[in-house]
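Novice: Give me the fold of what follows.
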Amino acid sequence: MGTTSTAAAGSYHHGNLRSALLERAEQTLELDGVEGLSLRQLARDLGVSHGAPGRHFRDKQALLDELAYDGFVAMNARLEVAAHAVGTLRERLDAVARAYVAFAVEHRTLLSVMYTTKHAPDASERLRLISHASMDTTTGLLRQGQAEGVLSAGDPERLALVAFAAVHGVATLASNALLDGVPVEAATSATVAVLWAGMTAPPATT
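Specialist: Purely as a prediction, here's the structure:
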């Protein structure tokens, strides 16, 4: 994205510079990584004064924090849509997994920033709360399955964590082109199939 025109830059003074900074910052993240991101460069890209971004973000870390928060909002929205789509519980779990992997592939660097920022010692409570929403969505689906007798008994939060670990593994491999030619959706569906088989298996008898 090149430098904006004078007219476009002037419009930022009417309240949308913050959103423009976040949009451009995410683009920069995916192209150049965290190291390539700076408030000064964003100002140049958007054609505003060097001090203008400081009115919205005190420093680069504050910008990254907001990117992380917005990233979780966007990701959680996708997972919520998938979780409440028409279909069986099995189909909706598969849809949630595919939505997560798709987001991870599309926003590889942003996702890394989201989790790194979330786990930072000084992470805000606001960020911690929004970051848990996706796990709550999965846990809710598993609780529903247990209540309906579709899934075996067990701690739904622990099961959701295991499911997340497996699907996140696929997302990581896909984001780094390490699936050895296996289509992303096929790898995701196979992973959910294994998880589903484990969660629906009857307890072992002795």
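Novice: use CA for all of it now, contacts and neighbours both
Specialist: Will do.
Novice: Now the residue positioned nearest the centre of the chain: closest residue in space that isn't a chain neighbour?
Specialist: The centroid of the chain falls nearest to M75 when counting by Cα atoms, centre = their mean (4.3 Å). In space, and not counting its chain neighbours, M75 is closest to F103: 6.7 Å by Cα to Cα, 6 or more residues apart in numbering.
Novice: quick one more, to check against the first:
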Amino acid sequence: MAPPKKASDGYHHGDLRAALLRAAVELIAEHGVAKLSLRECARHAGVSHAAPYRHFESKDALLVAIAEEGFAWLHEAGRAAMDGLTDPRKRLDAYGVAYVRFALEHPVHHRVMFTLQPDDDSLTAGLGREAFELLQAAAVAVTGPEVDPRHAAVAAWSIPHGLSMLILDGRVPAGLVTDEDAAEDLARAVLSLWRGPLGG
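Specialist: I've put the predicted structure just below:
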């Protein structure tokens, strides 16, 4: 693999931002969020220490950008999973399965999305709204208008999110989830069991 280019060697405006995001995700995967810094991202991306400040005024802003990217991907994954399905329950289950797969494919994004606590609350205004609204609409189509839409959304969210965290934290039985396909199979089984024998 070729070494990363210096900013002066041809990074375009959008390329630098994307490179810094990739560097941050790789560093978080290796060392955790606590040790992340803009300076270390710059070093990892092969750019000057000042370069990240063209796009991110702080570490918090960089983390918010990772979360924004993750929520956009989650929204697209959910939309794509439901595309072509007309049965409300199948649509909601498809979102749930896509949610679990997304978490395994993008574990750093997933953790940042749901553990982000920046000092400036304005940074997170509206964060994840589209993904949540898509889930809420799918949940309401199952429960009907008599249920509070927020309750329906949280109920539908709880199972795939809880399962995702159990998998990411290594809390499911050994050998049960060996790859993303196995995680999808487990998600389908859990969703089916919950609305059947376990859900009453």
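Novice: What TM-score do the two superposed chains give?
Specialist: The TM-score (TM-score structural alignment, normalised by the length of structure 2) is 0.81; 193 aligned residues with a Cα RMSD of 2.8 Å.
Novice: returning to what we had before: centre of the chain to the helix or strand containing the residue nearest to M75 of structure 1, how far?
Specialist: Assigned by DSSP states H and E, F103 of structure 1 falls within helix 89-106. Its chain's C-alpha centre and that of helix 89-106 of structure 1 lie 11 Å apart, by Cα atoms, centre = their mean, to the nearest Å.
Novice: With stretch 55-72 of structure 1 instead?
Specialist: Chain-centre distance of stretch 55-72 of structure 1: 15 Å, with Cα atoms, centre = their mean.
Novice: and the lengthiest helix in structure 2, how far from the chain's centre?
Specialist: Counting by DSSP state H, the longest helix found in structure 2 is helix 59-82. Offset of helix 59-82 of structure 2 from its chain centre (Cα atoms, centre = their mean): 5 Å.
Novice: Relative to Q146 of structure 1, how far out is the spatially closest residue to T28 of structure 1 that is not a sequence neighbour?
Specialist: Leaving aside its sequence neighbours, T28 of structure 1 sits nearest to L37 (Cα to Cα, 6+ apart; 6.3 Å). Shown here: L37 of structure 1 relative to Q146 of structure 1, a distance of 45 Å by Cα to Cα, to the nearest Å.
Novice: Also G33 of structure 1?
Specialist: 42 Å.
Novice: Then D70 of structure 1?
Specialist: 32 Å.
Novice: and what of A85 of structure 1?
Specialist: The gap separating A85 of structure 1 from Q146 of structure 1 is 19 Å, by Cα to Cα.
Novice: In terms of neighbours, single out the busier of those two.
Specialist: Q146 (18 against 14; other Cα atoms under 10 Å).
Novice: Which helix or strand lies directly C-terminal to the one helix or strand the more buried one maps to?
Specialist: Assigned by DSSP H and E, Q146 of structure 1 falls within helix 133-147. Next in sequence after helix 133-147 of structure 1, counting helices and strands by DSSP H and E, comes helix 156-175.
Novice: report the angle between the axes of the helix holding F103 of structure 1 and helix 133-147?
Specialist: For helix 89-106 of structure 1 against helix 133-147, the angle by axes from the mean of the first three to the mean of the last three Cα atoms, to 10 degrees is 160 degrees.
Novice: Give me the residues contacting the very next helix or strand once past helix 89-106 of structure 1.
Specialist: Using DSSP H and E, the helix or strand that follows helix 89-106 of structure 1 towards the C-terminus is helix 108-118. Residues from elsewhere that reach helix 108-118 of structure 1 (Cα atoms under 8 Å, 6 or more residues apart in numbering): 26, 29-30, 33-34, 64-65, 67-69, 71-72, 104, 123, 127-128, 131, 175.
Novice: What subset of those residues is buried?
Specialist: 26, 29, 33-34, 64-65, 67-69, 71-72, 104, 127, 131, 175 (16 or more other Cα atoms under 10 Å).
Novice: Burial check on the closest residue to L79 of structure 1 other than its chain neighbours, number of neighbours?
Specialist: Among residues not flanking L79 of structure 1 along the chain, V96 sits closest, at 5.3 Å (Cα to Cα, 6+ apart). Neighbour count of V96 of structure 1, defined by other Cα under 10 Å: 26.
Novice: and if you look at R40 of structure 1?
Specialist: When neighbours are counted by other Cα under 10 Å, R40 of structure 1 comes out with 16.
Novice: how big's the offset between the helix or strand encompassing it and structure 2?
Specialist: Using DSSP H and E, the element containing R40 of structure 1 is helix 39-46. When structure 2 is overlaid, helix 39-46 of structure 1 sits 1.8 Å from its aligned residues on average, using mean Cα distance after the TM-score superposition for structure 1.
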